[in-house]
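Chemist: what follows is a predicted protein model with its sequence.
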Amino acid sequence: MLVFVLWSIRESERSIPVINYHQINPVDKDALTVPPHVFAAEMKYLHDNGYHTISPDELYAYLTNNTPLPPKPILITFDDGYEDNYTYAYPILKEYNMKATIFLVSDYMDRFDKYLTWQQVYEMSANNIYMGSHTLSHYELTPLSTQDMDIQLVGGKLAVEWHTFRFCEFIAYPCGSFNTQVLSETKKAGYKGGFTVYYDYVRAGDDPYKLSRIPIYGNLRLPMLRFWIRLKAAPVVGRLERLRASLLESNHDILAEFIPTP
């Protein structure tokens, strides 16, 4: 096990972590919400330890053309488009001059409480925050008909482009769910790449339409230690989480409790 962890740490030095957040606020106490002071500490750690934030376009150029990346590249992503990304995360990112990506559920913008306004989206998109698509309405894509799938893919893309005046060429699949048909329609819709929730690093040669990410959760004890473990040992933690999920699905709840998930 120790050898595997040491290998994973070495792997982290030559791979690209794509970290994934949802909400950043001091109110909600759930796994998808990271408190602002914890998020600030995580961004400070990245800044102080020489990480350089990149955009999806830079990652794509590296994967398809072997375009060089800066030392210790990292891609920071947020899913859904919560208003607190603007209120709490955006000022911290600006403080450290960091790039980030927000995947928007377009129908939720300017419509529901807790979600961004299009004016906020436009402001951030002009200041180092790339706006991608999380589809039109956050429907899981795999069960949909081809027609409904295209509405979600194309509609989400066009809405972002209409409101930001910038190309939207990357998507985060809702629930991380995709299959051959989803990949085919995603390409037809004009996206250059897609992000999953498969827990691992991105490496040279990876398919731009099946990009892994590392989830960063909130409401946990020792958040900085957990952040460091996830950042430095993603392949190990990912395998542990998948093993635990498999045990739970097969009703081996007691065994699942013995699987550590930092």
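Modeler: Arrived safely. Numbers count the residues shown, from 1 in each chain.

Chemist: hey, let's count contacts and neighbours off CA atoms from now on
Modeler: OK.

Chemist: can you tell me which helix in the protein is longest?
Modeler: helix 146-164 (DSSP state H).

Chemist: helices or strands up against the helix or strand just after that one?
Modeler: From helix 146-164 onward toward the C-terminus, using DSSP states H and E, the following helix or strand is strand 170-172. Applying 3 or more C-alpha pairs under 8 Å, 6 or more residues apart in numbering; DSSP states H and E, we find strand 170-172 packed against strand 129-133, strand 193-199.

Chemist: this is the other structure I want to compare:
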Amino acid sequence: MNKKIIIFELIIGLVLTGCNYYSHGKDNDNKHITVKQVSKKNKVADNQNKNTTARIYAKPEIPILCYHRIEYGRKSYYSVTPATFTAHMKVLADSGYHSFSPNQLYDYLVYNKSLPSKPFMITFDDSREAHFNIAAPVMEKYGFKGVFFIMTVTYNKKNYMTKEQIAQLAKAGHTIGLHSWDHVMVTKYKEADWIKQVINPKKELEKIIGAPVEYWAYPNGVYDHKGAVELSKYFKLSFTLISKRDSVQPLQTIRRMIVPECSPQGLLKSMHRTFSKQ
């Protein structure tokens, strides 16, 4: 009798174990399916929540500054002294401005996400060493982050940033973008130029910073519609200078203002004149 009971209990145990195994496997499958379904739903919802091109184009512009040279002894529309740059950052901080990143700008334009109060962006073209040695420390002193558009032909050359300095800026929380290989304007690109000026430099720059390069600044700030369409394949946003935006490609024609040698109050007035929302 005892043997029969033991055998019966063993059989019941095996049956229950099999049921539990089947149940767990089924649960895992259901979880796997659920994850896929949720992911698919999220993608659909994400696309549905995106602004239309018309809505993106209609959104108020945000002040975006563009600096080139920061040095003494040069009189140029593209140059400011280190003292002037410091004074600019101080007046912006004292006036309650907060820097924001291209990622934040993209989310603001596409998904209506909020920006910090009194937002502005600081950008730098041409990979100058002064951007690393002078601009970055001053910005960080005031709690600002910048966007550095790299012209990759300049790597490790005199008066330009090294690869290590570019990597350090990225590590410090600044944004690294591309400014072409050697500053040839997009309007002149032939098929091979897209590889030389955009595709290959983008890949190399991504290796240096260990992250995607998602933003572009047009050499000389010059673009055409064809170029903007092509750049949309590679970048989330592209930045011009004071050019009229393309209503069909507003994400690829974000306007910036060049900052010349001017007083701190002159900078604030220029920002108000140039952009529709402060």
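Modeler: Okay, I see it. All of these numbers come straight from a predicted model, not from anything done at the bench.

Chemist: what's the TM-score here?
Modeler: Taking TM-score structural alignment, normalised by the length of the first structure as the basis, the two superposed chains have a TM-score of 0.77; 215 aligned residues with a C-alpha RMSD of 2.0 Å.

Chemist: state the span of the second structure onto which the longest helix of the first structure is aligned.
Modeler: Aligned by TM-score structural alignment, helix 146-164 of the first structure falls on residues 191-209 of the second structure.

Chemist: quick one: end-to-end length of that stretch, please.
Modeler: 27 Å (C-alpha to C-alpha, to the nearest Å).

Chemist: and the contacts of stretch 39-59 of the second structure?
Modeler: Here stretch 39-59 of the second structure makes contact (C-alpha atoms under 8 Å, 6 or more residues apart in numbering) with 109-112, 247-251.

Chemist: swap in 6 Å and give it another go.
Modeler: Here stretch 39-59 of the second structure makes contact (C-alpha atoms under 6 Å, 6 or more residues apart in numbering) with 109-111, 250.

Chemist: in helices, which of those residues appear?
Modeler: Short answer: these in helices (DSSP H) are 109-111.

Chemist: mind putting those residues into JSON lines with neighbour count?
Modeler: Converted to JSON lines, these look like this (neighbours: other C-alpha atoms under 10 Å):
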{"residue": "109", "neighbour count": "23"}
{"residue": "110", "neighbour count": "18"}
{"residue": "111", "neighbour count": "18"}
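
Chemist: distance from the chain centre to the one helix or strand residue 58 of the first structure maps to, please.
Modeler: Per DSSP H and E, residue 58 of the first structure falls inside helix 56-65. When distances are taken as C-alpha atoms, centre = their mean, to the nearest Å, helix 56-65 of the first structure is centred 16 Å away from the chain's centroid.

Chemist: that one vs the second structure, average distance?
Modeler: After superposition onto the second structure, helix 56-65 of the first structure lies on average 0.5 Å away from the residues it aligns with, using mean C-alpha distance after the TM-score superposition for the first structure.

Chemist: between the helices and strands packed on strand 170-172 of the first structure, which gets nearest to residue 142 of the first structure?
Modeler: Residue 142 of the first structure lies closest to strand 193-199 among those, at 13.0 Å (C-alpha to C-alpha).

Chemist: residues of that closest one that come out buried?
Modeler: For strand 193-199 of the first structure, the neighbour count (16 or more other C-alpha atoms under 10 Å) marks 193-199 as buried.

Chemist: number of nearby residues for residue 70 of the first structure?
Modeler: Residues within reach of residue 70 of the first structure, counting by other C-alpha atoms under 10 Å, total 12.

Chemist: not counting sequence-adjacent ones, nearest residue to it?
Modeler: residue 52 (6.4 Å; C-alpha to C-alpha, 6 or more residues apart in numbering).

Chemist: can you get me a residue count around the one you found?
Modeler: Residue 52 of the first structure is flanked by 17 other residues according to other C-alpha under 10 Å.

Chemist: how close does the equivalent of it over in the second structure sit to residue 29 of the second structure?
Modeler: Matched across to the second structure, residue 52 of the first structure falls on residue 98, judged by TM-score structural alignment. Using C-alpha to C-alpha, residue 98 of the second structure is found at 48 Å from residue 29 of the second structure.

Chemist: check residue 243 of the second structure too.
Modeler: For residue 243 of the second structure relative to residue 29 of the second structure (C-alpha to C-alpha), the value is 54 Å.

Chemist: what do you get for residue 68 of the second structure?
Modeler: Distance, residue 68 of the second structure to residue 29 of the second structure, by C-alpha to C-alpha: 56 Å.

Chemist: neighbour-wise, which of those two wins?
Modeler: Neighbours per residue (other C-alpha under 10 Å) separate residue 68 of the second structure from residue 29, with residue 68 holding more: 20 against 12.

Chemist: circling back: right, and the residue nearest to residue 70 of the first structure touches residue 76 too?
Modeler: No. Contact between residue 52 of the first structure and residue 76 fails when scored by C-alpha atoms under 6 Å: they sit 10.2 Å apart.
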